[in-house]
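>>> Got a predicted model here, sequence first, then my questions.
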Amino acid sequence: MSMSANENLFTEERANIYTETENENWKEETVEDLDDEYLTEEEKLHPWKQTKVFYWSVFVASVAVLFYGIDISAISGAQVGYKPHFHISSRTNLVGVMVSCIYFGTFIGVFVALYTNTYFGRRFSIYVAAILSTGGCLWEALAPSWQVFIPGRLVVGISYGIIGETAPVFLAEMAPTSIRGGIVSLYQQVITIGIFIGYLVNVIFVWVDYKVTGWRIMIGAPMVPSIIEVFLVWTAPESPRWLIKRGRLEEAKRNLMKLRLYPETAEKDFIRIKKSIEEDERLQEGKNLMLELIRLPFLRRAVLVGIMEMLFQQMSGMNVFMNYIDTVFQENIHMSSRDSVAVSLFPGFVNMMATPIVFFTIDRYGRRTLQLVTFPIMFLMLLMVLFSFYGDRKVNLAFFIIGVIFFIVAYSPGAGPVPWTFCAEVFPTYVRAAGTLVTTFFVNAFNFALSFSWPSMEAAWGPQGSFGFYAGFNFLGILMQFLFLPETKGYTLEQMKVVFEEGLFTIAWYHIRSGWRSLRKLLGLPVSNTPLISPYDKAVALSRAREEELRRHSGEPVKDG
């Protein structure tokens, strides 16, 4: 699959013609980095109408994510084979290590990605991840013992750390603001497609002597998309933002011409991004960006809320179903190994089919709304799963499956994609790499904690206590996100720096007052006519930011954060 020569010729020709005449149409001084994204009327009416090159680039980035998704479910199916093969079924700590050790690799991968993304670009980072994934999967599949298996899993983890740090940012930097939430959410959608493919592979190869050969094919399956990505990644244009940052302006302009539907939109975006990067470089000069995340209050708030989002994504309990659902069916509902692998295909299918809801909701209703609607459903479904174990086998099986399916239906458009979208967009551009590094580190830490602890937790507390623990985390997630999660839809990446100008307790107090008013309206009680001004109201926040820029340029003192 590739673009036609005519498509390439057209975009190159359009870029060259427009570069020669750009100064006749637009003046750089008319565009500010805090301006809203420029859109033609056609783009406002049909935001998903984009160029073939744009969608091809999205496809290329998506294949890079696919092997990550396949591994999530492959490890679940492979356990029914490698645990008896390596004679570790009763060693719960070792079972947890073999699943979770991948996240030690991701810690390393995150720091590798920081270096490669800075100096070599998004495409090279994805290329390195694909090479490592291919080698690591082969290593795991050929491992003669669990001692050899674990280092291979660490190598795979490094590749996933690079992908987790690179793919959401690459998608965010290519996408127009009007559909950025949906495009970045594609990261989670492709993971769910990979998860389903992994379950499908498990179902097929569990019938091929799964204790000796079948599990090896399952665990090696992610290398197929990684091999493809090694060659495919070079067919997509490099991120315009990264090119501008490296001083390759003409190449960045040509890429934007390919990625945007109209030349005037591309030109406006080029100027806005260029000015934003110039401002970033001014802000970065002589600073340690990690310390900057702590020193400036508005960055500190963004980091805390980003970590909170990743915490509740992982501690919702979803990865228990993804990494261990086969063994949960086998050990707690007393299914055979093959039946448990076959039944697990259905939750994987539901996960894949429910995630596209996010494309039509995240930029229309917002990130906050999705979280506050889906988390209560997840909480209730985990309670159903918990209480299913107090019935007989038929009741247990029926209510467990119903609870899992509707939990996944809620998770897929909410807690799955929203934290990735939020963390890819919320940090001001000059510290985005450092900010996403921190949040990616924490999501892997939380994922490690869940993946490692589940076998021992289940053995000690039973399924009731274990699922009750995650139900409690979901309830806590409802409260914390209601209080502290702001809405970020509609902001350009360059405008994100104004979202956390006000303190978290100011944001929480606004949400309490707003929620109280909504409750009174629902009950038919009188409500004050005085409007509540949101602390992250876009018009107010941007007006304040522009005033501070004017004071800065005039030499007046400006507060930090």
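Structure's in. What do you need?

>>> C-alpha from now on. contacts and neighbour counts both.
Fine.

>>> burial count for Val110?
If you count neighbours by other Cα atoms under 10 Å, Val110 ends up with 26.

>>> With Asn16 instead?
Quick note: Asn16 (other Cα under 10 Å) scores 15 neighbours.

>>> Run through the residues that contact it.
Arg254 (Cα atoms under 8 Å, 6 or more residues apart in numbering).

>>> ok, it to Pro263 distance?
Counting by Cα to Cα, to the nearest Å, the gap from Asn16 to Pro263 is 11 Å.

>>> ok, now Phe500?
As judged by Cα to Cα, Phe500 and Pro263 stand 33 Å apart.

>>> cool, Ala410 as well?
40 Å.

>>> These two: which has the busier surroundings?
For Ala410 versus Pro263, neighbours defined as other Cα under 10 Å are more numerous around Ala410 (25 against 20).

>>> Please list the residues outside the helix or strand hosting that one that contact it.
For Ala410, the host element (DSSP states H and E) is helix 393-411. Identification of contacts with helix 393-411 by Cα under 8 Å, 6+ apart yields 318, 321, 333, 347, 350-351, 354-355, 374-375, 377-378, 381-382, 384-386, 388-390.

>>> what about versus this one:
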Amino acid sequence: MPRRNETSTFGDRIAEHHGRDIEFENLRKETTISPHLPGNAADHARRNLNAKLANPLAGFTQEELRKQGVNFAIKHCLGDEEDIRAFGIGAMLAQTPDKFATVPGLKPEELEVLQNEFAHRWSQPWTMYLVVALCSVSAAVQGMDETVVNGAQLFYKLQFGLKEGDRTSDWLTGLVNAAPYLCCAVISCWLTVPFNAWFGRRGTIFITCCISAITCFWQGFVNTWWHMFIARFALGFGIGPKSATVPVYAAETAPPAIRGALVMQWQMWTAFGIMLGYAADLIFYDIKDPAGIVGLQWRLMMGSAMLPAIVVCCFVFRCPESPRWYMQRDRYDKAYQSMCRLRFNKVQAARDMYYMYTLLQAESSMKLGRNKMLELITVPRNRRAVIASELVMFLQQFCGVNVLAYYSTQIFVMLGDVHIRTALVASFGWGVINWLFAIPAVYTIDTFGRRNLLLATFPLMAAFMFFIGWSHSIPEASTHARLACIALGSYLFCAVYSTGEGPVPFTYSAEVYPLYVRSYGMALATATTWLFNFILAVSWPSLQSSFKSQGAFSFYGAWNIVGWFAILLFMPETKGRTLEELDQIFSVPTRLHAQYGLRQIPYFIKRYILRQRVRAEVLYERADAHAVPTDAGYNA
């Protein structure tokens, strides 16, 4: 690749990305790794093949960056002299945000704010905490929508004439439970792009929460299985676009230091909503039917999920719109106003906004006029991101977690001499663990890494899923022992899932796609997870009837083993990478990454089992470690 001069444009730089696949392959052919080299020499030779990761602002002097920032502010009429000055300094800060001490012209109060940003990353303006609350409650809406049906189905099935063990009734039960996810997969997730284009991030969240509130209320008034199916199918219009929009909104508004943690909170607070759903089932269990009303308890269970959606609708427009969304529509003044509300100081706002501008400029040169959905497949960098994102989204369902989320109460009741209240309490315990063990992932996802979390947890999930299945072989005379073992296996599986495959997929999918196709990539990712969610939910009653609990749980245990190998081979690590670094990472040919993954198996055996002193192979190296931000920041 020809060396870039200091005055090259961002468009020129990003255009080089299209040739990186060819360049990487040529470099591989030119470099030979002899089998006769000693281990360290062979490792060194392999590292010469690594993608060299660069900051898009590297190469510019501070004075050049200052002039660029000033010109940007003047061109887009972004305030007075103080604002123009802030953009001059912000452009310099954007090059190396952690090297703020070397940037000239900072006032003492600005230097103090920047120091505090790195020393106390959760010290944020109240508006940023309002955004955190919005994303959290929106996620709780999602979780509660999913799980109130767990306990309610035990009651409305009888009222609708759906008999336990009847093959037709099993499929109808699964179809009613899975109706929202069918809607998500085939219709609503694909509305994410037009909804975001027409209404913005906040508008999309507001509309989808309105739909969730109305349909939850509707579910409390149905009297037949097909009417329940229609109401729950309509609920999918409130689930699909919201699940794709909220993580992106979080990523686009959060400062670099907490971006990964804030995006990950989608899963943590979804888990909280799941727990609320189980709690609602318990709270309304003892409600008796008054005169003229049949099934008041399950109607209140289903209707209670409307409450968090109403809360979101009440304050969503108190939050600022995504600055990136404004900038994509050339509304730079609105973007700057939003960013100033989300940061303590104008210098911080100018820094982050200018960096967003450089990424938008870079990505605009990649818009080749082709269909964007087609570019997800035809552009090699995008295609590899699709493979990795689709893989983790698929496995989020086929690890088997939502069998427990949707059917745990029924599973416990089917053991025999287990009271419904006991089964509801056991399910609530599952929900509590699901939430509590999601909390540490706020830390581990940006320290341990996305890929490492999955490689560490999938073998454990497989073991616990097999344990749940074969615990059903305990003799029926020992009902309490069976209940204890199945509950234990479920809780252990949940604890492991909540620290790994729970938080990773949405965080990973929200960051791996370039901005110009991100809405399309997230729509595809969420459609995938909801499609397989539907398949799992609709098929479980019949799968359990046909193969018994032992075979049904073992089926998903086997998928966890398959998933471990797939992640090892096809999922690159994204922790701590900027957007430009991700372009380099996903330019590495898939077969080379798969070969690297296979080489990690003997390394692990030597290092952790045989306790040998061996050096880990590093697939990706930064060309200039000092020029690249070290946090997970500028990747959204």
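Structure's in. What do you need? Since the model is a prediction, treat every value here as computed from it, not as a measurement.

>>> List the TM-score for the superposed pair.
In this superposition the chains share a TM-score of 0.89, using TM-score structural alignment, normalised by the length of the first structure; 527 aligned residues with a Cα RMSD of 2.5 Å.

>>> Run through the residues that contact the most centrally placed residue in the second structure.
What sits nearest the mean C-alpha location of the second structure, by Cα atoms, centre = their mean, is Phe506, with 1.2 Å. Listed by Cα under 8 Å, 6+ apart, the contact partners of Phe506 of the second structure are 247, 263-264, 266-267, 393.

>>> tell me which element it is part of?
For Phe506 of the second structure, the enclosing helix or strand under DSSP H and E is helix 504-512.

>>> The lengthiest helix in the first structure: how far from the chain's middle?
Scanning the first structure for the helix with the most residues, using DSSP state H, yields helix 432-484. Centroid displacement of helix 432-484 of the first structure relative to its chain, using Cα atoms, centre = their mean, to the nearest Å, is 16 Å.

>>> ok, now stretch 476-493 of the first structure?
Distance, centroid of stretch 476-493 of the first structure to centroid of chain: 15 Å (Cα atoms, centre = their mean).

>>> contact partners of that stretch?
36-37, 177-178, 181, 305, 312, 362-363, 366-368, 371-372, 375-376, 422, 425-426, 428-429, 496, 499, 504-505, 507-509, 511-512, 536, 538.

>>> and the gap between the aligned residue in the first structure for Pro505 of the second structure and Ala64 of the first structure?
In the first structure, Pro505 of the second structure lines up with Pro419, judged by TM-score structural alignment. Applying Cα to Cα, the value for Pro419 of the first structure to Ala64 of the first structure is 19 Å.

>>> So between these two, which is more surrounded?
More neighbours surround Ala64 than the other of Pro419 of the first structure and Ala64, with 31 against 26 (other Cα under 10 Å).

>>> How about the more buried one, nearest residue that isn't a chain neighbour?
Glu229 (6.1 Å; Cα to Cα, 6 or more residues apart in numbering).

>>> Return the residue of the second structure aligned against the one you found.
So, by TM-score structural alignment, Glu229 of the first structure is matched to Val312.

>>> residues near its match, how many?
By other Cα under 10 Å, the residues close to Val312 of the second structure number 22.

>>> you'd agree it is up against Cys209?
Yes. Contact criterion Cα atoms under 8 Å: Val312 of the second structure and Cys209 qualify, at 6.9 Å.
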